[in-house]
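Undergrad: the following comprises the amino acid sequence and a computationally predicted model.
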Amino acid sequence: MAKVTITTFLTLDGVMQSPGAPEEDPGGGFDLGGWLAPYADEDMARHIAGWFDRADAFLLGRHTYEIFAAYWPHVSDDEDPVIAKRLNGLPKYVASTTLDRLSWNNSTLLSGDVVDAVRKLREQPGRELQIHGSGALARSLMAHDLIDEYRLLTYPVILGKGTRLFTEGAVPTALHLTSSATTRSGIALHTYELRGRPTFGSM
């Protein structure tokens, strides 16, 4: 059975919106995009490349798909033999209620019940079905315990506004920390496995 993983960039206050550039996702009047850039370093790139190397397929929301599809098809395997090679060559499953066609090769539109479609993909043999960004898709899958591993890169910045990965009303969930690291620029990288429902007590 394949494992569903998510890799996402977060601020200290949990914002995931528009990390890469100001124009990436200005939805809702968000004007603080590009907050990741000052902290990007070789350590971050090495970890991300290592995770991409484990992918057998990708699960993407509409907005993340459009950002990726505008850039990665123009990057050759020689220029980026890990990320570009995998994103351009491996299957991509896209959750969208507004798109009716996908131009990026090896892309399949998940129509109908996306949760059920992902559940069926997860049951197939393989290594990893990787989610990158794609907050709305991730939240819908988290609500059904369909994300097996979380790779959270937390940056030393607070924004005070923007779309968050973990929102009010999220299903209470227990995770187990399996690895952690810190880059030279101060990014904290934590990997968690799903453990089910949390338990509670008194101190």
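TA: Received the coordinates, thanks.
Undergrad: alpha carbons only for contacts and neighbour counts from here, please
TA: Fine.
Undergrad: which residue is nearest the middle of the chain?
TA: In the chain, the C-alpha closest to the average C-alpha coordinate belongs to residue 132, at a distance of 2.3 Å (CA atoms, centre = their mean).
Undergrad: that one contacts residue 48, correct?
TA: No - look at residue 132 against residue 48 with CA atoms under 8 Å: they stay out of range, at 10.5 Å.
Undergrad: follow-up on the earlier one: what sits closest to the residue nearest to the centre of the chain if chain neighbours are left out?
TA: Nearest residue to residue 132, sequence neighbours excluded (CA to CA, 6 or more residues apart in numbering): residue 7, at 5.1 Å.
Undergrad: name the helices or strands packed onto the helix or strand hosting that neighbour?
TA: Element membership of residue 7 [criterion: DSSP states H and E] is strand 3-11. Contact here means 3 or more CA pairs under 8 Å, 6 or more residues apart in numbering; DSSP states H and E; on that basis strand 3-11 packs against strand 128-132, strand 149-155.
Undergrad: hold the first one in mind and look at this next one:
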Amino acid sequence: MKKLILQMQMSVDGFVGAEEDKDWQVWNWADDNRWDEALKRDFNNHFQSIDTILLSSKMAEEGYLTHWGNAARRYPQDPFYAFAQRIVEARKVVPSDRLDTSRWERTEVRSGDLARELGLLKAEEGSNIGVFGGAGFASALIAAGLVDEIQLYINPAALGRGTRIFSEAGFQNLKLLGAKAYDCGIVVSRYAPVR
């Protein structure tokens, strides 16, 4: 059975989004990302275990697929070329009750009960499912008990206030699967919900 793996960037004080426009994430969508080579390598190696991407409709509509499609057309020496290629090659699923069809390549829109649709996706043959979306999408998946692994990319910044992903879920016991610190200041902590 496939695992649903959620990856989120987070501040050291537990926020995934800032209330003010701050440059706090070591990796952003721009070309000025500050990830070190070891983190890029480990991220790309992990992403080889993903064959499907679950993407919030908001993130898809805000340009996530367009951005990585453009990055995949750049030169192979681009630091995020390998990741961009995987985004383009992977099957994408966008849950939405507003969209009827997808305008993005290799992307399907699924409507209806999210838990049922994800159950069907997880039961399919193949590799794991990576989740990318905003705080609301992530929070809803966690609260519904649909996430099998949470990977937190903890940035060396404290925001003081902002948006959290565990607010809706309430109390959760998590089992640490692993943690690794990188020279750029990111610590990746991997957890599984205790069920």
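TA: Looks like it arrived, so ask away. What you see is a predicted model, and the numbers here were worked out from it, not measured in a lab.
Undergrad: in three-state terms, label the residue opposite residue 24 of the second structure in the first structure once aligned for me.
TA: Under the alignment (TM-score structural alignment), residue 24 of the second structure maps onto residue 35 of the first structure. At residue 35 of the first structure the chain is in coil, as set by DSSP: H, G, I helix; E, B strand; the rest coil.
Undergrad: who's in contact with residue 44 of the second structure?
TA: Contacts were defined as CA atoms under 8 Å, 6 or more residues apart in numbering; by that measure residue 44 of the second structure touches 82-83.
Undergrad: mind doing that once more with 10 Å?
TA: Residue 44 of the second structure is in contact with 38, 80-84, 86, counting by CA atoms under 10 Å, 6 or more residues apart in numbering.
Undergrad: of those residues, closest to residue 156 of the second structure?
TA: residue 38 (16.8 Å; CA to CA).
Undergrad: so what sits against both of residue 132 and residue 48 of the first structure?
TA: Common neighbours of residue 132 of the first structure and residue 48 (criterion: CA under 10 Å, 6+ apart): 7, 151.
Undergrad: give the residue farthest from the middle of the second structure.
TA: Ranked by distance from the centre of the second structure (CA atoms, centre = their mean), the top residue is residue 75, with 24.0 Å.
Undergrad: now do the closest residue to that residue other than its chain neighbours against residue 163 of the second structure, distance only.
TA: The spatially closest residue to residue 75 of the second structure, leaving aside those adjacent along the chain, is residue 81, at 7.2 Å (CA to CA, 6+ apart). For residue 81 of the second structure, the distance to residue 163 of the second structure (CA to CA, to the nearest Å) stands at 30 Å.
Undergrad: more neighbours, the two?
TA: residue 81 (20 against 17; other CA atoms under 10 Å).
Undergrad: quick one: the strands in the second structure?
TA: For the second structure, strands defined by DSSP state E occupy the ranges 4-11, 17-18, 50-55, 91-95, 107-110, 128-132, 149-155, 162-163, 174-181, 187-193.
Undergrad: rebuild those as a markdown table, extending it with distance to residue 71 of the second structure.
TA: Formatted as a markdown table, the strands of the second structure follow (distance: least, CA to CA, whole Å):
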| stretch | distance to residue 71 of the second structure |
| --- | --- |
| strand 4-11 | 20 |
| strand 17-18 | 24 |
| strand 50-55 | 17 |
| strand 91-95 | 17 |
| strand 107-110 | 18 |
| strand 128-132 | 17 |
| strand 149-155 | 22 |
| strand 162-163 | 28 |
| strand 174-181 | 27 |
| strand 187-193 | 24 |
